[in-house]
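A.B. asks: I would like to see how this sequence folds:
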Amino acid sequence: MSRLIVISNRVSAPKAQSAAGAQGGLAVALSAALREHRGIWFGWSGKETEEFTGHLDMQRNEGVTTATIDLEQQDIDEYYNGYANRTLWPLFHYRIDLTEYERHFGSGYERVNERFAQSVMPLVEPDDLVWVHDYHLLPLGAMLREKGVKNRIGLFLHIPWPPTRLFVSLPFHERLVTSMLQYDLIGFQTQEWLESFLHYVEKELGGKTHPDGTVEYKGRTVQAKAFPIGIDFDEFTEGARSKMAQDACDRLVKSARDRKIIIGVDRLDYSKGLAERFDSYERFLSDNPEMAGGVILLQIAPPSRELVASYQNIRENLETKTGHINGAHADVDWVPIRYVNRGYPRAELAGYYRAADIGLVTPLRDGMNLVAKEYVAAQDPEDPGVLILSRFAGSASQMPDALMINPHSAEEVSEAISRALAMPRTERKKRYEALMKSVREEDVVKWREDFVAELFQKQRAN
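C.D. replies: The predicted model follows:
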């Protein structure tokens, strides 16, 4: 059996079973694949070094081998904080207004990708399958090819791929995409992002694309395909049945004092539509004054990328909006928004999801959004809550039984909240059952197995 070499920006070393509640579903799924294929997980340690040496820190935890490198401060500033998170991230989420084009960002991005290629090379054996993850490492496949790697190499992009008319605003966009065509398999979250990529290849590069996603370009044949990711259903639902989850559910229900609970759980990021969500909730309060005192919005928003100015701005904006809304609508025994800037273990979150009457998931643009799926998986089958979901989340194509909304329309979101709160149990159960079927069947294990099988099949075909 071929080994699997997983390469990502950061490495999530497997944790002992007692700490599994704090480990993401993706890390759990990749760890399982690495155990099955005797693989190695390679990436940045998250640590800074004064001088890059390429030294590999090899460890083995819970049956998985990891290999990490440290980066210089300039690398982190230009590659991670710069090109990855101030250029590619906003552009790929359609926020061209926030996209920064600095030449030294691009230089740092290519330099670090070259360092990844140089460092991982000694680990790759002739029959290995190489699986690269996400926008941090788009040119890595081409750099491995330049070093003589002939293995099957796949790339999975966890975020959206923007329309051609937006993507061409990126300096040297042709260079970036032609480097991506050195992969053998390129995976996207949804058919929409796949079609955007194929459109670019045809219109800007003159490549030939086929209905099955095959791309022909300058003598190479590349397979592009949608592989929608899911949650680790078994792991998550086990955590949802734990004492930690039950205690969290009881705690939130007790503190709400018979009020209806709306929950949002999002990393603090402008792509999540949090400012628009708060405006929509205020619109609901204004449109439904009889509900004053009877509903609570719990927004959990752990901070991220705090060195990037746009992330500092969104935090300040949300704090201002929270103060304004609470000041305008609160009473002595009721605060309409509970805004929390911290993260929680997954099992505890499952308890909060279960306690909530509405899951409010309103990204302006999202590759997939697993919070929507976690919310559904945590519900009580006999008395489930209602999922309100942005039509611009990748998960929307898999979850048509949610209440679909346009997150830019405060009026539409307000009406959806009213409808969800008034929805009879029979309709809630019918929607839940359809959503749960999708969440259960299209989980992260299926995603991982489908991608690896496709990559392996291509290897055998060659």
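
A.B. asks: Every contact and neighbour count from this point should use C-alpha atoms.
C.D. replies: Noted.

A.B. asks: all helices of the stretch 1-150 of the chain, in order?
C.D. replies: 25-36, 73-75, 89-92, 103-120, 140-146 (DSSP state H, counting those that start in this stretch).

A.B. asks: okay if I get these as a markdown table plus distance to Gln379 and mean neighbour count?
C.D. replies: Listed next are these as a markdown table, based on distance: least, Cα to Cα, whole Å; neighbours: other Cα atoms under 10 Å:
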| stretch | distance to Gln379 | mean neighbour count |
| --- | --- | --- |
| helix 25-36 | 18 | 20 |
| helix 73-75 | 43 | 17 |
| helix 89-92 | 32 | 21 |
| helix 103-120 | 42 | 19 |
| helix 140-146 | 41 | 20 |
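
A.B. asks: can you redo the ones you listed as a markdown table with distance to Glu48?
C.D. replies: Output for the helices of the stretch 1-150 of the chain, formatted as a markdown table (distance: least, Cα to Cα, whole Å):
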| stretch | distance to Glu48 |
| --- | --- |
| helix 25-36 | 23 |
| helix 73-75 | 6 |
| helix 89-92 | 22 |
| helix 103-120 | 13 |
| helix 140-146 | 21 |
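
A.B. asks: right, so of the ones you listed, which gets closest to Ala350?
C.D. replies: Smallest distance to Ala350 across those (Cα to Cα): 13.0 Å, for helix 25-36.

A.B. asks: hang on, the earlier thing: any idea which of the helices of the stretch 1-150 of the chain gets closest to Gly367?
C.D. replies: helix 89-92 (9.4 Å).

A.B. asks: right, and the helices of the stretch 1-150 of the chain - which one's nearest Met244?
C.D. replies: The minimum distance between Met244 and the helices of the stretch 1-150 of the chain falls on helix 25-36, with 17.6 Å, by Cα to Cα.

A.B. asks: neighbouring contacts of that closest one?
C.D. replies: Contact partners of helix 25-36, identified using Cα atoms under 8 Å, 6 or more residues apart in numbering, comprise 3-6, 12-14, 39-41, 63-64, 231-232, 235-236, 444-445, 448.

A.B. asks: circling back: let me know which of the helices of the stretch 1-150 of the chain is the nearest to Met423.
C.D. replies: Each of the helices of the stretch 1-150 of the chain was scored for nearness to Met423 using Cα to Cα, and the closest is helix 25-36 (31.1 Å).

A.B. asks: for the closest one, the distance to its chain's centre please.
C.D. replies: 16 Å (Cα atoms, centre = their mean, to the nearest Å).

A.B. asks: one step back: just the buried residues of the contacts of helix 25-36.
C.D. replies: 3-6, 12-14, 39-41, 64, 231-232, 235-236, 444-445, 448 (16 or more other Cα atoms under 10 Å).

A.B. asks: surely Ala22 meets Pro345?
C.D. replies: Yes: applying Cα atoms under 8 Å, one finds Ala22 in contact with Pro345, separated by 4.6 Å.

A.B. asks: The structure of the following sequence is requested for comparison with the preceding one:
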Amino acid sequence: MSRLIVVSNRVSAPRDPAAGSAGGLAMALSAALRKYEGLWFGWSGETVESFTGELKMEDRAGVTVATVDLEPQDVDEYYNGYANKTLWPLFHHRVDLSAYERSFGEGYERTNRRFAEVLQPLIRPDDVIWVHDYHMIPLARDLRRLGVKNRIGFFLHTPWPARQLLVTLPHHRRLVESMFHFDLLGFHTQEWLELFQRYVEVEARGSVLPDGRIHAFGRSVQGGVFPIGIDVEGFLAARNSALGVKTYDRMAASAAFRSMIVGVDRLDYSKGLEQRLLGYEQFLHDNPEARGKVFLLQVTPISRDEVDVYQDIRVRLETLAGRINGAFADMDWQPIRYLNRTYRRDQLAGIYRAARVGLVTPLRDGMNLVAKEYVAAQDPEDPGVLILSRFAGAAEQMGEALLVNPFSREELSEAINKALTMPLKERIRKWKALMQVVRDTDVAIWRDDFVHALTEAPRKGG
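C.D. replies: You can find the predicted model right below:
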């Protein structure tokens, strides 16, 4: 095959493939780039006073990385603005939090043009280009305008919003029309693909063709479902590593014969963290006999702290966790351990394995790989139970989890009680079915399926 060019907002190719903290997605894409002798292009994370388009090239463990600095205005409008204050909340059905400012949209368009102008000279005629996520939706259009005729694919790592919500976005048609310059559009679930198709049919008077192509705006694009997964063997190795085992032993000792419930989520309003704590509070209220015998470990690394809404949710969560602890704690027991810090993958594997219950309850999520990591970390002879929001993309595949409505504190309470009292035979049966799903959707399978579909797609030709 010709070279593969991966494009994303931030380049996450690890400098050390053996690093326990490297994510499965970064490892899988890095492996593909080494195999196909490709390169990974994106923003460096750094700013310069005036944009020059100067490329920084480096080798990261056999992966060629090309990055470019942006101006502070680009970061404010394109990244902090349109990507994180407009598209992110909208794509997660939080229209009430979406900020529609003209400067954000202008910065988004300008920065994508800049990315295209810097990337275009690096592209060879037979390269295959894979663009990732909502930050770079217009990139294929901008590359086509520069004469690029290569196959270009796009994968959305978030949900796609319902049509009735997407139309609240100014210039929504222009955004969707730009997607028809790609050759392949990938979504996590059939639901997200169908929502995209429905928008095209109603708002663009387009159609879905029998072969799966979607036609509108005088163009056709192939749509597909590519459920992402984890690096299963890599995660099992992390679980069984010295640090993974040490972390498990430490957490098991720390539990002091209590049942641990674990939640691991980036600090974000889409993760349903407030609703989760309220559901756990309801469980403590409904089951007084469980007090002192169970605790919730909530690991919540801080992200996007420069955005006001993230500062607000951090304060609310800290207040809520403090209130629940104040109401229920005893001299030798605290019902919630709330941590704002990041752990390595091998440490997380040990934490997951020690947890009797995995609580994965986002209000809206593209896939949520924590659900799959929790399952992979379990002891096959004594596995824990996964409680999963029906609004996570993973719910489409992981029906053997206890599926819940995260907006209902009573439903969360009942699910926690059911998980903690579930007989071993049923826990093992559910775990085996879920583990098969995890293996069948390994991140390498996802990667290879998408790349194969993209290489089979006909070139747009401009």
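
A.B. asks: residues near Glu456 of structure 2, how many?
C.D. replies: Using other Cα atoms under 10 Å, Glu456 of structure 2 has 12 neighbouring residues.

A.B. asks: any idea how far Leu339 of structure 2 is from it?
C.D. replies: Glu456 of structure 2 is 46 Å from Leu339 of structure 2, where distance means Cα to Cα, to the nearest Å.

A.B. asks: just Trp43 of structure 2 next, same as before
C.D. replies: Distance of Trp43 of structure 2 to Leu339 of structure 2, given as Cα to Cα: 30 Å.

A.B. asks: Looking at these two, which is more packed in?
C.D. replies: Legend: neighbour count by other Cα under 10 Å for Trp43 of structure 2 and Leu339, higher for Trp43 (20 against 14).

A.B. asks: Now check structure 1 for the residue matching the more buried one.
C.D. replies: Using TM-score structural alignment, the partner of Trp43 of structure 2 in structure 1 is Trp44.

A.B. asks: quick one, what contacts its match?
C.D. replies: Neighbouring residues of Trp44 of structure 1 by Cα under 8 Å, 6+ apart: 8-11, 68-71.

A.B. asks: just Ala433 of structure 2 next, same as before
C.D. replies: Contacts of Ala433 of structure 2 by Cα under 8 Å, 6+ apart are Glu400.

A.B. asks: Give me the mean deviation of the helix or strand where it lies from structure 1.
C.D. replies: If you go by DSSP states H and E, Ala433 of structure 2 is part of helix 424-440. After superposition onto structure 1, the mean distance of helix 424-440 of structure 2 to its aligned counterpart is 0.3 Å, using mean Cα distance after the TM-score superposition for structure 1.

A.B. asks: so the helix or strand following that helix matches what in structure 1?
C.D. replies: Going down the chain from helix 424-440 of structure 2, the next helix or strand is helix 443-456, by DSSP H and E. Counting by TM-score structural alignment, helix 443-456 of structure 2 pairs with residues 444-457 of structure 1.

A.B. asks: any idea how far that stretch is from the chain center?
C.D. replies: So, by Cα atoms, centre = their mean, the centroid of stretch 444-457 of structure 1 is 18 Å from its chain's centroid.

A.B. asks: got it, and stretch 8-20 of structure 2?
C.D. replies: On Cα atoms, centre = their mean, the centre of stretch 8-20 of structure 2 falls 16 Å from the chain's centre.

A.B. asks: Give the buried residues for that stretch.
C.D. replies: For stretch 8-20 of structure 2, a neighbour-count test (16+ other Cα under 10 Å) marks 8-9, 11-14, 17, 20 as buried.

A.B. asks: what's the distance between the most far-flung residue of structure 1 relative to its centre and Phe278 of structure 1?
C.D. replies: Ranked by distance from the centre of structure 1 (Cα atoms, centre = their mean), the top residue is Val332, with 38.4 Å. Using Cα to Cα, Val332 of structure 1 is found at 21 Å from Phe278 of structure 1.

A.B. asks: Any idea how many residues pack against Lys271 of structure 2?
C.D. replies: If we define neighbours as other Cα under 10 Å, then Lys271 of structure 2 has 23 of them.

A.B. asks: Next, the contact list for it, please.
C.D. replies: By Cα under 8 Å, 6+ apart, the contact list for Lys271 of structure 2 reads 265, 361-365.

A.B. asks: mind listing the strands for the stretch 51-200 of structure 2?
C.D. replies: For the stretch 51-200 of structure 2, the strands defined by DSSP state E, counting those that start in this stretch cover 55-60, 63-70, 128-132, 151-155, 184-187.

A.B. asks: quick one: the helix holding Ala433 of structure 2 to chain centroid distance?
C.D. replies: With Cα atoms, centre = their mean as the basis, helix 424-440 of structure 2 stands 23 Å off its chain's centre.

A.B. asks: and that helix, which residues are buried?
C.D. replies: Neighbour counts over helix 424-440 of structure 2 (16+ other Cα under 10 Å) mark 427-428, 430-432, 434-435, 437-439 as buried.

A.B. asks: Could you do stretch 281-297 of structure 1 as well?
C.D. replies: Residues 281-285, 292-293, 295-297 are the ones in stretch 281-297 of structure 1 that count as buried (16+ other Cα under 10 Å).

A.B. asks: In strands, which of the residues you listed appear?
C.D. replies: 295-297 (DSSP state E).

A.B. asks: Go through those residues and say which is closest to Gly148 of structure 1.
C.D. replies: Nearest to Gly148 of structure 1 out of these is Leu297 (Cα to Cα; 54.5 Å).

A.B. asks: for the longest helix along structure 1, packing partners?
C.D. replies: Using DSSP state H, we find that the single longest helix of structure 1 is helix 309-329. Under the contact definition 3 or more Cα pairs under 8 Å, 6 or more residues apart in numbering; DSSP states H and E, helix 309-329 of structure 1 sits against helix 274-287, strand 337-340.

A.B. asks: I figured Leu420 of structure 2 was touching Leu359, is that so?
C.D. replies: No: the criterion here is Cα under 8 Å, and Leu420 of structure 2 misses it with Leu359 at 11.8 Å.
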